[in-house]
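Trainee: give me coordinates for this.
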Amino acid sequence: MTVLLVSDLHLDAARPATTHAFLALLAGEARSAEALYILGDLFEAWVGDDDPGEPGASVCAALKALSDSGVPVYLMRGNRDFLYGPRMARRCGATLLPDPCVVDLHGTPTLLMHGDLLCSDDAAYQAFRRQVRSPEWQANFLAQPLAARQAFAAQARAASREHQQGVAEAITDVAPATVAETMARYGVSRLIHGHTHRPAIHSLEVDGRRAQRIVLGDWYDQGSVLRVEAEGLALESREVRR
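Mentor: Prediction:
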């Protein structure tokens, strides 16, 4: 059977075509999958499990329906939706995964990550990540009214776009030394991640062994899906009709 992996859908009410494309995947191809893994940034922003708005409500309901049909759903937090909590997982019928984590995909131990930890040359982003991942910061943030949290998320997205434009492209990509060190630490020869929006399958060497790094694409202009089967894997692009 096929394991499906996606990342960086950045679902948002302003981009309904992407939401429709993902819902079609959940209602169609995913129903015959062995499992679905979502490696972060499913939503453009997630300001707390108490947000009843769209597209969160529809997508969570569709994920729950997929899970109820017998297909396991696994969710990883990304840099946009790092505030997923247990209530979100229950709404989706999903299992929250730590970042990083190693899973067995058809007999191959595979390291799954969102990917932002691998961009270690971006010191400003890594400092921000440490701040917002702290329990104290998250508790203070989630105690604010929903409208205030939504306003903060909008400001953070604008600041992120400005930051991306102000640094060299190489800094926002993964650091090869960090990739090699991370894969060696977990003892794997295959890594799958998203975050960078640079879909590709890379061959490399880790501790003298042949290794592979698969980067999932985003869903802005296409739908990037990785299919993993016992016979191999394929990184595919699906049309997002507007």
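Trainee: from here on, contacts and neighbour counts on C-alpha atoms
Mentor: Noted.
Trainee: give me the neighbour count for Tyr74.
Mentor: Number of residues near Tyr74 (other CA atoms under 10 Å) recorded here: 20.
Trainee: distance check, the residue lying closest to Val206 once chain neighbours are set aside against Ser237.
Mentor: The shortest distance from Val206 to any residue other than its chain neighbours is 5.8 Å, reached at Ala180 (CA to CA, 6 or more residues apart in numbering). Look at Ala180 and Ser237: by CA to CA, to the nearest Å, they are 27 Å apart.
Trainee: the structure of the following sequence is requested for comparison with the preceding one:
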Amino acid sequence: MATIFISDLHLDDGRPHITALFERLLASDEVRSADAVYILGDLVDAWIGDDDDAALPARIAQATRSLSEADVPVYFMAGNRDFLLGSAYAARAGLTLLEDGTVHALYGRPTLLMHGDVLCTDDVAYQAVRQQVRQPQWQAQILAMPLPARRAFAAKAREDSRAHTGTTGEAIMDVNQQAVATTMREAGVTRLIHGHTHRPAIHHFDLDGRAAERIVLGDWYEHGSVLRVTPEGSELAGLSAG
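Mentor: Below you'll find the predicted structure:
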């Protein structure tokens, strides 16, 4: 009995071995017998719309739909790279869409689920961009562009993101602990699971006199990273791409 969490795979055509690792994980006996699988954002390096006719979205949909058809719920929460993923693709891929900040009970314990970027409040420049791209009008304008233009736009956005990461201190790009505490307090939980920061760890701390934990999922740039949550506890583990 286990629930599986992954995030920040950043799948793209340049790392086919990581896409293959993702497919193997979803086809494994462990995942096929899981209670549920949660993908907490940045499944791909850039999502340009549900009408993307490239091969990668089709491969992903085949893997997730196969798992869903095996009666394993597959939940998806958008990240900062795939916030344009919508209901049309979710239906094809067998995904159940979740809002950022959803609380689910995992074996009786309410758990706050987030991508994690909204907690990085010290990164003011990033938060300004995030606010812009989450506006429905902005998204409609992007999705109205032809696919080649959207691909070019996404490539430029990735370049800008790399430039920002290269010139911004790591502490600024990490979550703000006060924001974490406030968000957990408002949600009424003592456990938070998120991705985005690429700093896999289980942090234990005091929240208003109660023992609390923040579990950070790892990225998939070099190898896989999986969180297993069971009635007994939580375990972060790496996956070899070899």
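Trainee: what TM-score do the two superposed chains give?
Mentor: Taking TM-score structural alignment, normalised by the length of the first structure as the basis, the two superposed chains have a TM-score of 0.98; 241 aligned residues with a CA RMSD of 0.7 Å.
Trainee: packing partners of the one helix or strand the residue nearest to Val206 of the first structure maps to?
Mentor: Mapping Ala180 of the first structure onto the secondary structure by DSSP states H and E places it in helix 176-186. Applying 3 or more CA pairs under 8 Å, 6 or more residues apart in numbering; DSSP states H and E, one finds that helix 176-186 of the first structure makes contact with strand 200-206.
Trainee: distance from the strand it packs on to the second structure after superposition?
Mentor: Following the fit onto the second structure, the mean deviation recorded for strand 200-206 of the first structure is 0.7 Å by mean CA distance after the TM-score superposition for the first structure.
Trainee: can you name every helix or strand that that strand contacts?
Mentor: Counting contacts by 3+ CA pairs under 8 Å, 6+ apart, strand 200-206 of the first structure packs against helix 176-186, strand 209-215.
Trainee: which stretch of the second structure lines up against that strand?
Mentor: Mapping strand 200-206 of the first structure onto the second structure (TM-score structural alignment) gives residues 201-207.
Trainee: show me how far stretch 24-43 of the second structure is from its chain's centre.
Mentor: Remark: stretch 24-43 of the second structure is offset 13 Å from the chain centroid, using CA atoms, centre = their mean, to the nearest Å.
Trainee: er, stretch 116-129 of the second structure I mean
Mentor: When distances are taken as CA atoms, centre = their mean, stretch 116-129 of the second structure is centred 16 Å away from the chain's centroid.
Trainee: got the end-to-end distance for that stretch?
Mentor: Criterion CA to CA; first-to-last residue distance in stretch 116-129 of the second structure is 15 Å.
Trainee: could you tell me where that stretch falls in the first structure?
Mentor: Residues 115-128 of the first structure are matched to stretch 116-129 of the second structure when aligned by TM-score structural alignment.
Trainee: can you lay out the helices and strands packed on strand 200-206 of the first structure as TSV showing distance to Val228 of the first structure?
Mentor: As requested, these are exported to TSV (distance: least, CA to CA, whole Å):
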stretch	distance to Val228 of the first structure
helix 176-186	19
strand 209-215	11
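Trainee: the second structure: strands as residue ranges?
Mentor: Listed in chain order, the strands of the second structure (DSSP state E) span 3-6, 36-39, 74-77, 96-98, 102-106, 109-113, 191-194, 201-207, 210-216, 224-230, 233-239.
Trainee: tally up the residues packed near Arg15 of the second structure, please.
Mentor: Other residues near Arg15 of the second structure come to 12 when the count uses other CA under 10 Å.
Trainee: out of the helices and strands packed on strand 200-206 of the first structure, which is the most enclosed?
Mentor: Ranked by mean neighbour count, those are led by strand 209-215 with a mean of 18 (mean count of other CA atoms under 10 Å).
Trainee: now that one against strand 108-113, angle please.
Mentor: Taking axes from the mean of the first three to the mean of the last three CA atoms, to 10 degrees, strand 209-215 of the first structure and strand 108-113 form an angle of 50 degrees between their directions.
Trainee: mind checking how far Pro55 of the first structure is from Val47 of the first structure?
Mentor: Relative to Val47 of the first structure, and taking CA to CA, Pro55 of the first structure is found at 13 Å.
Trainee: so for these two, which sits in the more crowded spot?
Mentor: A direct count of neighbours by other CA under 10 Å for Pro55 of the first structure and Val47 places Val47 higher, at 21 against 17.
Trainee: show me the contacts for that one.
Mentor: 81, 83, 142, 146, 149-150, 153 (CA atoms under 8 Å, 6 or more residues apart in numbering).
Trainee: can I have the buried ones of those as a PyMOL selection?
Mentor: Buried subset of these, written as a PyMOL selection, criterion 16 or more other CA atoms under 10 Å:
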select buried, resi 81+83+142+149+150+153
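Trainee: can you put the contacts of Val47 of the first structure in TSV and add distance to Asp68 of the first structure?
Mentor: Conversion of the contacts of Val47 of the first structure to TSV gives the following (distance: CA to CA, whole Å):
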residue	distance to Asp68 of the first structure
Asp81	23
Leu83	24
Leu142	29
Leu146	30
Arg149	31
Gln150	31
Ala153	31
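Trainee: inside helices: which ones of the contacts of Val47 of the first structure?
Mentor: Counting by DSSP state H, the members of the contacts of Val47 of the first structure that fall within helices are 142, 146, 149-150, 153.
Trainee: list just the nearest of those residues to His10 of the first structure.
Mentor: Each of these was scored against His10 of the first structure by CA to CA, and Ala153 proved nearest at 13.1 Å.
Trainee: what's the distance between Ser58 of the first structure and Phe22 of the first structure?
Mentor: When CA to CA is applied, the distance between Ser58 of the first structure and Phe22 of the first structure equals 11 Å.
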